[in-house]
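In: Quick one, fold the following:
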Amino acid sequence: MSRTSRLLDLLELLQSSGTRTVPELAQRFGIDERTARRDIEALRDLGVPVEAIRGRYGGYRVSAGYRMPPLVFDDAEAIAVLVALTQAATRTATVQLSSGLATAMAKIRRSLPERLAERAATLLDTAVISPGPHADPAPAVDPDVVLTVAAAVRDRRPIALAYRNRSGESSHRSLQPHDLVAYSGRWYLAGLDAATQQVRTFRLDRVTSAHVLGGTFPAPPPHDAVADLTERLVTAGYRHEVVLRIRATVGDVRRDLPASVARLEPLDPDWLRATIHSESLEWLPGALLALGAEVVVEQPDELRTVLQEAADRLSSWSRSPS
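Out: Prediction:
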C-alpha cells in the first residue's frame, strides 16, 4: 500500500471509529509506531484537525464535525470515470470488488446532470459486460466514442468510424452496429461492414472518431454477442497459426488459454488439439509452461525455435554462479 493510500485509509478510520491508540494504528496498517505517529503529523500538515487525547483511554481522533470535502467532477470527467469503471468491471476477480464497482457506477450515474444521465443510461443498458481473461493494461478509449457507439447500437443507426488497425494503418468504415461489448478490459464494436457485407469486430481504443449516419437498419438475428466476439477473436487473421496437441482437460487448458485465445478440439479422452492465431510467438513459452501439461507442437516450426531459445535462457539462469 502506498503512503498516500494509507493516509486516506487512516483518515477514514479516524473519522468513522473514534479514538485510536498508536499501537492500534500500527497493527491495523502493518507499520511501526514511529511511522504511525509520522502519519498522524502528515494529516495535520494537510490541515486535518487530529486531536491527541491524553489519559488511560487516550489516543488520536479527528475533531467532531470535520469531513473531507466531496470530490467534484466536471461532466467530461464523470463520463470518463463511468466508462473506465465499466471497463474495469470486465477484469474483476472477486465478488466484493465487482460489488464495489457496481455501487460506484450507480453513484456516478445518479450524480450526472440530466443532459448526460440519458447518455450514461444508454451505455449501461446497451453494453454487454463480460469478464474475460487477464489482459495487458487496459488501453485508453475516448469516452465520447463509447457513448456515440452505444447510442447507435440502441437506435439501430448506421455509424461511420475513423479506424486505425494493429499495424497503425488508418481507414474509414461505415457499418450497422450490432453489439457493444466490454470484454477482458477492452471495448469492442461488432457490426455489419458496409463495404464487405460481413460482420466485423473493431476495438474502440483504435477508433479515432465516430459519428452517427442517417437512417436505420433492421435488428440483427438473435445471437450471443460474447460467444460471437470470442469466436472472431480466436479466428482473426494474425501472422501465425499455431497448432498444438495438449494432454489435459478442457478445464485445465481454459485457465491459461481462454476461448478468445485458443480453439480446442478433443482428439481422444486424454488429448486436445489447440489452434491459436497470434501476431507474436514470444508469449507462448510462458503460457504453455503455465499449463503444466505435455504439449506437442504441430506447427509452426518458428514456435519450436522460440521454445528452444526460451529453454536455453531458463537453463542458463539455473546454473550456479561461477
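In: make it CA atoms for all contacts and neighbour counts henceforth
Out: OK.
In: which SS class is Ala182?
Out: strand (DSSP: H, G, I helix; E, B strand; the rest coil).
In: Skipping adjacent residues, who's closest to it in space?
Out: Ile129 (4.8 Å; CA to CA, 6 or more residues apart in numbering).
In: so that neighbour is in which element?
Out: Following DSSP states H and E, one finds Ile129 within strand 128-130.
In: which helices and strands does that strand pack with?
Out: strand 170-183, helix 225-234 (3 or more CA pairs under 8 Å, 6 or more residues apart in numbering; DSSP states H and E).
In: next up, for comparison:
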Amino acid sequence: MKKSERINQILRFINQKQHFTLQDLMQEFQISKRTALRDVSSLEEIGVPLYAEYGRYGGYRILNQMKLPPISFNTQEIIALYFAMQALGSYSNLPFQVSYRTIHEKFINELSESQKQEIARMQNRVSFQNAVQIEECKHLEILLMAAVQNIVLKIVYKNISRTIHPIAIYVLKEYWYCQAYDMDKMAYRVFRCDRISSAEITNIQPLEELKEITKLNSHSLWKPSENAVKFKWLINEEGIELFQKEHYPSMKMINELEKTYLIGTYEQNELGFIIKYLAKLGNTVKIIEPIILKESLRQYYKDLLENIE
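Out: Alright, predicted model coming up:
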C-alpha cells in the first residue's frame, strides 16, 4: 500500500476511535513500530490535532473530530467494485428498486480515462455466466424494510392471505426468498418472493422474541413440523461437492464410521421437491431411509423414460 493511501485510511481509522496507540496502527495496517511513528509524524505535519498521552494507558488522542476528505479508491478497488456490480447484473429486482443500469452509468462516468481503459481490458478477460433471474419480485423493498424495522405484514401468497413478520431476504438459485415468522401458523417459514402478489404494513405487534432474532443464524430458525419425514442418504465425494453448492436448512452432512451421510427431514407436501433434489444428486447418493422414497424416485425416472419414448 502506498504511504499516501495508508495515511488516508489512518485518518478515517483514528477519527472513528478518537483515542489510539501505536500498537493499534501496527495491528490494523500491518506496519512496523518505526513506520507507525513516521505516519504519526506525517499526520501532525498535515495539521491533524493530535495530543500525546504518556504512561501505562497512554497513546494519542484527537483534540477535535476532523472533517475527512472524500473517499478515494485505488485502481484495484475500483476493478473489484466494478465486477461486484457485474455479478449482480442478472438480478433485475434489487431491494429499493435500484436500477442496475443507472448505477453502472454513474460509476463509469466518475472514472478517469486510464481507469476506464483498465476495466475495458479486464472485460475481455473476465466474465460472469450468471443465471438470469426467472421471475419478477415486486415487493422486495417492503419485505426488507419490514425485516429491518420489525414490522408485521399482511401478504397474499399463492392467492392465500398470510400474516408474517419478515426476518431476512436472500437470493438462491435465481429466486429471491423471504424468511419470516408466520403469525397464523406460529412457525418459521420461507416464502418465494415472486409468489407474493401483495404486501401491506399492519399495526400488529411482532412477538417480543422476534426483535432479537436477527442475531441468530438464519438456518437455526427452521424447525420441522410434527409430521415431517426423516431421511438418511449415503453420499460420496462427488455428491458432497454438489451438496455444498446447493442445500437447504432441513438437511446436513454427518460422518459415521468413515462414511458421509445426508440427514434431515422433509414435509409430506414436499415429496416432489425432495425427489427432484435427489435426481440432481444422481448416483452420488444411496437412499438408506425412508425406504418408500426409493419407490417414489423409481416412479420419477419411469415417468421421465415414458416421456422420452
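In: Let me see the TM-score of these two.
Out: Overlay of the two chains. TM-score (TM-score structural alignment, normalised by the length of the second structure): 0.46; 189 aligned residues with a CA RMSD of 4.6 Å.
In: what's the spacing between the residue nearest to Ala182 of the first structure and Ala102 of the first structure?
Out: Using CA to CA, to the nearest Å, Ile129 of the first structure is found at 12 Å from Ala102 of the first structure.
In: Counting neighbours, go ahead and name the busier of those two.
Out: Ile129 (20 against 14; other CA atoms under 10 Å).
In: Just tell me which of the helices and strands packed on strand 128-130 of the first structure ends up closest to Glu298 of the first structure.
Out: Closest approach to Glu298 of the first structure among those is made by helix 225-234 (17.9 Å; CA to CA).
In: on that earlier part again, need the helices and strands packed on strand 128-130 of the first structure in a markdown table with distance to Arg154 of the first structure and mean neighbour count, can you?
Out: Formatted as a markdown table, those follow (distance: least, CA to CA, whole Å; neighbours: other CA atoms under 10 Å):
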| stretch | distance to Arg154 of the first structure | mean neighbour count |
| --- | --- | --- |
| strand 170-183 | 9 | 21 |
| helix 225-234 | 14 | 17 |
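In: Arg313 of the first structure: which of those is closest?
Out: helix 225-234 (29.5 Å).
In: After the closest one, which helix or strand is next?
Out: Next in line after helix 225-234 of the first structure, if elements are assigned by DSSP H and E, sits strand 240-247.
In: Now the helix or strand that that following strand is followed by: buried residues?
Out: Per DSSP H and E, the first helix or strand lying C-terminal to strand 240-247 of the first structure is helix 250-254. Across helix 250-254 of the first structure, burial judged by 16 or more other CA atoms under 10 Å covers Val250, Val253, Arg254.
In: Can you tell me which helices and strands the longest helix anywhere in the second structure packs against?
Out: Taking DSSP state H as the criterion, the second structure has its longest helix at helix 291-308. Other helices and strands packing on helix 291-308 of the second structure, by 3+ CA pairs under 8 Å, 6+ apart, are helix 271-281.
In: and the angle for the helix it packs on with helix 291-308?
Out: Helix 271-281 of the second structure and helix 291-308 are oriented at 70 degrees to each other (axes from the mean of the first three to the mean of the last three CA atoms, to 10 degrees).
In: list the buried ones in helix 271-281 of the second structure?
Out: Ile274, Ile275, Leu278, Leu281.
In: wait, which of these is closest to Gln23 of the second structure?
Out: Nearest member of the buried residues of helix 271-281 of the second structure to Gln23 of the second structure, counting by CA to CA, is Leu281, at 51.3 Å.
In: Just give the nearest non-adjacent residue to the closest one, would you?
Out: That would be Gly239: by CA to CA, 6+ apart, it lies 6.2 Å from Leu281 of the second structure.
In: which stretch of helix or strand covers the one you found?
Out: Assigned by DSSP H and E, Gly239 of the second structure falls in helix 237-245.
In: so after that helix, what's the next helix or strand?
Out: Heading C-terminal from helix 237-245 of the second structure (DSSP H and E), you reach strand 251-256.
In: other SSEs contacting that next one?
Out: strand 259-266.
In: Which elements pack onto the strand it packs on?
Out: strand 229-235, strand 251-256.
In: what residues does the shortest one touch?
Out: Judged by CA atoms under 8 Å, 6 or more residues apart in numbering, the contacts made with strand 251-256 of the second structure from elsewhere in the structure are Thr260, Tyr261, Leu262, Ile263, Gly264, Thr265.
In: could you redo the last one with a cut-off of 6 Å?
Out: Among residues not part of strand 251-256 of the second structure, those counted as contacts by CA atoms under 6 Å, 6 or more residues apart in numbering are Thr260, Tyr261, Leu262, Ile263, Gly264.
In: If you compare the directions of that strand and strand 259-266, what angle comes out?
Out: Using the same axes, to 10 degrees: strand 251-256 of the second structure against strand 259-266 is 150 degrees.
In: Can you give me the buried ones in strand 251-256 of the second structure?
Out: Met251, Met253.
In: Let me know the distance separating the residue nearest to Ala182 of the first structure from Gln176 of the first structure.
Out: Ile129 of the first structure is 20 Å from Gln176 of the first structure, by CA to CA.
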